[in-house]
Structures are given as structure tokens and as C-alpha cells.
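*Asks:* Sequence first, then the predicted structure, then my questions.
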Amino acid sequence: MTTIGLIGSGNIGSTVARLAVAAGHDVVLSNSRGPQTLQDLVAELGPKARAATPAEAAAAGDIVVVTVPLRAYRDVPVEPLAGKVVIDTNNYYPERDGVFDALEDGSTTTGELLQQHLPQAHVVKGFNNIWFDHLRTLARPAGSADRSALPIAGDDPAAKRAVTEFFDSLGYDTVDAGPLAENWRAQRDTPVYVTPYGVFGELPGTPASAQVVREALAAAKPTAA
């Protein structure tokens, strides 16, 4: 099994950690407030989890999930992520993150921003289009008729294969949305964002097959962020 590093342990980060531990992976959690603030979550997750600093989580992970507010992406440690597969969950909310001109005018994407910050890492966009409670509850074993799919985007084929295998272990199929420049297709307010999996804030969710996700990605219209 794989060690998953988490930079950010909020709703998505903690949900990924729970799914990863359930799948047999080790997890190393971190946040901006220090390992001591994660002790309750680590205790809940059990012996396959530990808390660390972001740099330690980056160094420990075979795959590292960056799940921080977009405004903080420049704080992600660079050196320990060189050569690593990095899953970027970030979404752009100007009211929270401040205005990013390059996102407003559509000249780049959130995934490309993180890739520019981590030039030696292999960034794959993922986990950014689903509400965390739907992510938690829609996981299904491989071959299940009601298995859901999640979109990914990235420039490195080997990194996308690693993420696909990881998602499979968590209970999800994947749909390849193309290179990192295409991750706008899964950003907020696009057809594949949240709604294929049900109503935001409501359980149970609705399984979204690979075909449903593929059609939603194709229906996205290129606009500024």
C-alpha cells in the first residue's frame, strides 16, 4: 500500500484520509496550525495515521494531496515535493481567496498555478468537484453497478495512472479530462461540479457513472474562472 501525505486536513483532506485508511493506506496529515491540532483526527483514524508538518507530510507521501485554500497555495513546500505525484483539490473563490487576474481572464487554471509553484512535481487535478460528504458516502467496491467516477487532469501519464489506481482503491472510477490546462472543465459552476453527485449539503448522494461525468465534462463552456 501507499503512504498518502496531506497538506491541509479540512473537510476534503480528512475525508480522503478516512477513505485512504479504510483502503489500507498509511496517511500523514498536516495543516497550517501544527500537528498538535490534529491529534483527535489521528486518534480517530488509528495506527495508520500520524500528524506532521506540511514539509514532513510532503516528504513522507508517495502521493501528496494538496487541499488548502487557493490563496495559500504559495505556502505549499516546494523542495520535498520534487518528483512526487501531487493531487491538487483547489478551487477558486474570489470572495475567499482574493482576485487572481490570470484566473479571471482564463489565461491559466488553478491546477496550472500549483504546477508552476511546484515545477518538479507531477500535479494532477482531482477531488475538487465533489462535496466532501458525497465523497465520503459514494465510495463503492470495484465493479459495483452504482460506482461513481471522479475527473482528473494532468500532464504526466504515469502520475495520472498512479492517481487512477489510488482513486480505485478508495472506491472510485476516474475519467481523464485531459492535460492540466483542461482542468477548468471541473472547476466551480461547471456541469460536473457537485451536482452530478446530488444536492450540495444533502445526503444521500447520487452515484455518477463515468459516462455521466464524461458528458458533464464535455458540456463545460470555456469561460473565465
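*Replies:* Here it is on my side, so go on. If you're wondering where the values come from, they're calculated on a predicted model, not measured in any experiment.
*Asks:* alpha carbons only for contacts and neighbour counts from here, please
*Replies:* OK.
*Asks:* Residue 31 - how many residues pack around it?
*Replies:* Taking other C-alpha atoms under 10 Å as the criterion, the count of residues near residue 31 is 22.
*Asks:* now do residue 4
*Replies:* The number of residues packed around residue 4, counting by other C-alpha under 10 Å, is 26.
*Asks:* In contact with it, which residues?
*Replies:* Contact analysis of residue 4 by C-alpha atoms under 8 Å, 6 or more residues apart in numbering lists 17, 20, 25, 26, 27, 28, 60, 61, 62, 63, 64, 65.
*Asks:* quick one: residue 99 and residue 225, what's the gap?
*Replies:* Going from residue 99 to residue 225 by C-alpha to C-alpha, to the nearest Å gives 10 Å.
*Asks:* So those two - more neighbours on which side?
*Replies:* The residue with more neighbours, out of residue 99 and residue 225 and counting by other C-alpha under 10 Å, is residue 225; that gives 23 against 13.
*Asks:* so how far is residue 95 from residue 122?
*Replies:* Residue 122 is 29 Å from residue 95, where distance means C-alpha to C-alpha.
*Asks:* More neighbours: which of these two?
*Replies:* For residue 122 and residue 95, the more surrounded residue by other C-alpha under 10 Å is residue 122, and the numbers stand at 22 against 7.
*Asks:* what's near enough to touch the nearest residue to the more buried one once chain neighbours are set aside?
*Replies:* Counting by C-alpha to C-alpha, 6 or more residues apart in numbering, residue 85 is the residue found nearest to residue 122 once chain neighbours are left out, at 4.8 Å. By C-alpha under 8 Å, 6+ apart, the residues touching residue 85 are 62, 63, 64, 121, 122, 123, 124, 159, 162, 163.
*Asks:* let's see 7 Å
*Replies:* Each residue near residue 85 by C-alpha atoms under 7 Å, 6 or more residues apart in numbering is listed here: 63, 64, 121, 122, 123, 159.
*Asks:* Among the residues you listed, which one has the most neighbours?
*Replies:* residue 123 (30 neighbours).
*Asks:* how about the nearest residue to it, chain neighbours excluded?
*Replies:* Distances taken as C-alpha to C-alpha, 6+ apart place residue 86 nearest to residue 123, at 4.7 Å, with adjacent residues excluded.
*Asks:* what's the neighbour count on the one you found?
*Replies:* Other residues near residue 86 come to 30 when the count uses other C-alpha under 10 Å.
*Asks:* Check it against this one:
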Amino acid sequence: MKIGIIGSGFIGGALALKLSAAGHQVKIANSRAPETIDAKALTSGATAVWANEAVRDVDAVILSVPLAKIGSVAPLLADLPKNVAVIDTSNYYPHRDGKIDELEAGEIESLWVSKRLGRPLVKAWNAIYTASFDTQGRPSNAVNRIALPIAADSEKEFDIARELVDATGFDAYYSGPLSESWRQQPGAPVYCTDLSRAELPSALASAKRERLPELRDATIRAFVSHMESEGGELTSEWTVATFRSISARQ
């Protein structure tokens, strides 16, 4: 598959590495020049390009940028053919993105992004922490493989995302239409809790939308405290345990 990735941070860079290693043709871009992309993201065959090149002649575009920057990405997708799947990995964190009135009022993050882009999208890879994404991928037949939720309104777009999620080492699970994607937002029981495919359905069902902002912010406070008072490393084990503990307060 031909894939363009916009965003070369932790998740974008890891996606470039994993998907190209799986045999896909990957182009990756950021908001600057190709030479500013970390060389590690290119070690399995991905190509660094300008942003406008990343969306040309592709089957899927993956957006891995801070949610506050989504507006700057929209012009790049203006002429993108309708049959190209757009997959969004972003999450809303007010301390990073600034407060966005619509989201503060409860609008679903993915629907807000879709409006800004002016086209449908798929929500995937947003519900796994960087450390787990880097280290916990497993072959398709592995026992207790971590499953990731995918929200989509189109079966075709879901199928594309499912293939790519599997290529990165994780089971793909349909979490519902985009209108239900709040179930995988920060604070939800499936968010960064490294659940198996068998565990995911009940976790999705147990999410309480009105509690998500409070639990999201509690997680941030726990992270800050861990780093400042304990000087602790944000390992996969610590982060998963913390996300599980806090999201259990649903």
C-alpha cells in the first residue's frame, strides 16, 4: 500500500518505521523540511518528503500532528481523491493544544477534526502510549496480542486501517462509527491500557463520556508528579498501570 504520513513525532516516526518494515511504500513529512525528520524513522525504507508530496499518489494518509495544528493540514487534503483513506491519530490535551471551545463543550474530537478537514476520517492508533507502541507489537498469531480500537463510518476505510494496524503489530477492533469514537478518547478505559481483543468490548462499553475530561486531566497530574517528585522514567509498565488505575474510576 502507498502511505503518506504527516507528522514525524513519536507516533508518526514509529508508524513510518513499522509500516515500511512491513513492506508498504511510505512517505513521511513534517511542517518543516525533509532533512529535519529523524533518521531513525527512515531506517526501514520510508522516504522523507515535503508535506505536499506526502499526500500525492497514495492509498492512505495518516495524520499524526497535535490536534491544534489540524487546521494547517486541511489545505493539503483539499484535492485528495475521495477514495484515499484519511486516518487520524490525534488526541485533545488542553495543556498542549490550548483550550478549544467546541471540545470543552463536549464535541467529539474526531467529529471536530473531520469538520476541520472537510472530509470523513478514521480514528486509529490514538489509544496506545508511545512506549507500548514501540515495544509491544507482536505477530498476528501471538497470544494476548494488544488490540487497538478503530472508529470509522466506512467499511472500506476500516478495512484499510485494520490492515495497517495489523502491520504495526496489533489486533484491530472496530469500536463503532466516528460518533462513538469518544469511547477511545483520553480518560476512557481503552485509552493506553494495552488490552487484548477479548478485553476491549467491555472496556469500550463501560466508558462514561461525561467523566473523560476529569480522568484525562488526572492522568496528566499523575505524570507530572511522577516526573517531578520521583524523577521516574515513563516506562510502558508504569504508564499502563497508571492509565488503568485512573480510568477504572469511570
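*Replies:* Ah, there it is. Everything quoted here is computed from the prediction, not taken from an experiment.
*Asks:* Could you get me the TM-score between them?
*Replies:* Comparing the chains after superposition, counting by TM-score structural alignment, normalised by the length of structure 1, produces a TM-score of 0.87; 209 aligned residues with a C-alpha RMSD of 1.7 Å.
*Asks:* hmm, back to that, overlap between the contacts of residue 4 of structure 1 and structure 2?
*Replies:* Taking both residues aligned by TM-score structural alignment, their matches' C-alpha atoms under 8 Å as the threshold, the shared contacts between this structure and structure 2, drawn from the contacts of residue 4 of structure 1, are 25, 26, 27, 28, 61, 62, 63, 64, 65.
*Asks:* With structure 2 overlaid, report how far the helix or strand harbouring the fourth one is off on average.
*Replies:* Secondary-structure element containing residue 28 of structure 1, defined by DSSP states H and E: strand 26-30. Overlaying structure 2 shows strand 26-30 of structure 1 at a mean distance of 0.8 Å from the equivalent residues (mean C-alpha distance after the TM-score superposition for structure 1).
*Asks:* Could you list the buried residues of the very next helix or strand once past that strand?
*Replies:* Sequence-wise, the next helix or strand downstream of strand 26-30 of structure 1 (DSSP H and E) is helix 39-45. If you call a residue buried by 16 or more other C-alpha atoms under 10 Å, then helix 39-45 of structure 1 has these buried ones: 41, 42, 45.
*Asks:* cool, stretch 77-95 of structure 1 as well?
*Replies:* Counting neighbours by 16+ other C-alpha under 10 Å, the buried set in stretch 77-95 of structure 1 is 77, 80-82, 84-92.
*Asks:* Reformat the residues you listed as a markdown table; add distance to residue 211 of structure 1.
*Replies:* A markdown table is the format used below for the buried residues of stretch 77-95 of structure 1 (distance: C-alpha to C-alpha, whole Å):
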| residue | distance to residue 211 of structure 1 |
| --- | --- |
| 77 | 36 |
| 80 | 37 |
| 81 | 33 |
| 82 | 34 |
| 84 | 30 |
| 85 | 26 |
| 86 | 26 |
| 87 | 23 |
| 88 | 23 |
| 89 | 22 |
| 90 | 24 |
| 91 | 23 |
| 92 | 26 |
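*Asks:* Please, where are all the strands along structure 1?
*Replies:* Using DSSP state E, the strands found in structure 1 span residues 3-7, 26-30, 49-51, 63-66, 85-88, 122-125, 149-154, 173-176.
*Asks:* Let me have these in a markdown table, extended by distance to residue 140 of structure 1.
*Replies:* Putting the strands of structure 1 into a markdown table (distance: least, C-alpha to C-alpha, whole Å) gives the following:
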| stretch | distance to residue 140 of structure 1 |
| --- | --- |
| strand 3-7 | 20 |
| strand 26-30 | 20 |
| strand 49-51 | 22 |
| strand 63-66 | 21 |
| strand 85-88 | 21 |
| strand 122-125 | 21 |
| strand 149-154 | 10 |
| strand 173-176 | 9 |
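*Asks:* Could you identify the most distant pair in the contacts of residue 85 of structure 1?
*Replies:* Distances among those were taken as C-alpha to C-alpha; the most separated pair is 64 and 159, at 11.4 Å.
*Asks:* who touches stretch 119-134 of structure 2?
*Replies:* 10-11, 14, 85-91, 110, 114, 148-152, 157, 184, 190-192, 194, 235-236.
*Asks:* Out of the strands of structure 1, flag the one nearest residue 36 of structure 1.
*Replies:* The nearest among the strands of structure 1, by C-alpha to C-alpha, is strand 49-51 at 7.6 Å.
*Asks:* could you pull out the helices for structure 1?
*Replies:* With DSSP state H as the criterion, structure 1 has helices at 11-22, 39-45, 54-60, 94-97, 101-104, 110-117, 132-137, 157-170, 210-219.
*Asks:* so which of these comes closest to residue 72 of structure 1?
*Replies:* Closest approach to residue 72 of structure 1 among the helices of structure 1 (C-alpha to C-alpha): helix 94-97, 8.2 Å.
*Asks:* Show me what that closest one is packed up against.
*Replies:* Counting contacts by 3 or more C-alpha pairs under 7 Å, 6 or more residues apart in numbering; DSSP states H and E, helix 94-97 of structure 1 is packed against no other helix or strand.
*Asks:* hmm, back to that, what lines up against the residue nearest to residue 122 of structure 1 once you look at structure 2?
*Replies:* Matched to structure 2 by TM-score structural alignment, residue 85 of structure 1 sits across from residue 85.
*Asks:* Same check on residue 62 of structure 1?
*Replies:* In structure 2, residue 62 of structure 1 lines up with residue 59, judged by TM-score structural alignment.
*Asks:* How many residues are close by its match?
*Replies:* 17.
*Asks:* Okay, it and residue 34 of structure 2: tell me how far apart.
*Replies:* As it turns out, when the distance is counted by C-alpha to C-alpha, residue 59 of structure 2 lies 21 Å from residue 34 of structure 2.
*Asks:* Give me the neighbour count for residue 186 of structure 2.
*Replies:* Residue 186 of structure 2 sits with 24 neighbouring residues when counted by other C-alpha under 10 Å.
*Asks:* can you check residue 35 of structure 1 too?
*Replies:* Applying other C-alpha under 10 Å, I find that residue 35 of structure 1 has 16 neighbouring residues.
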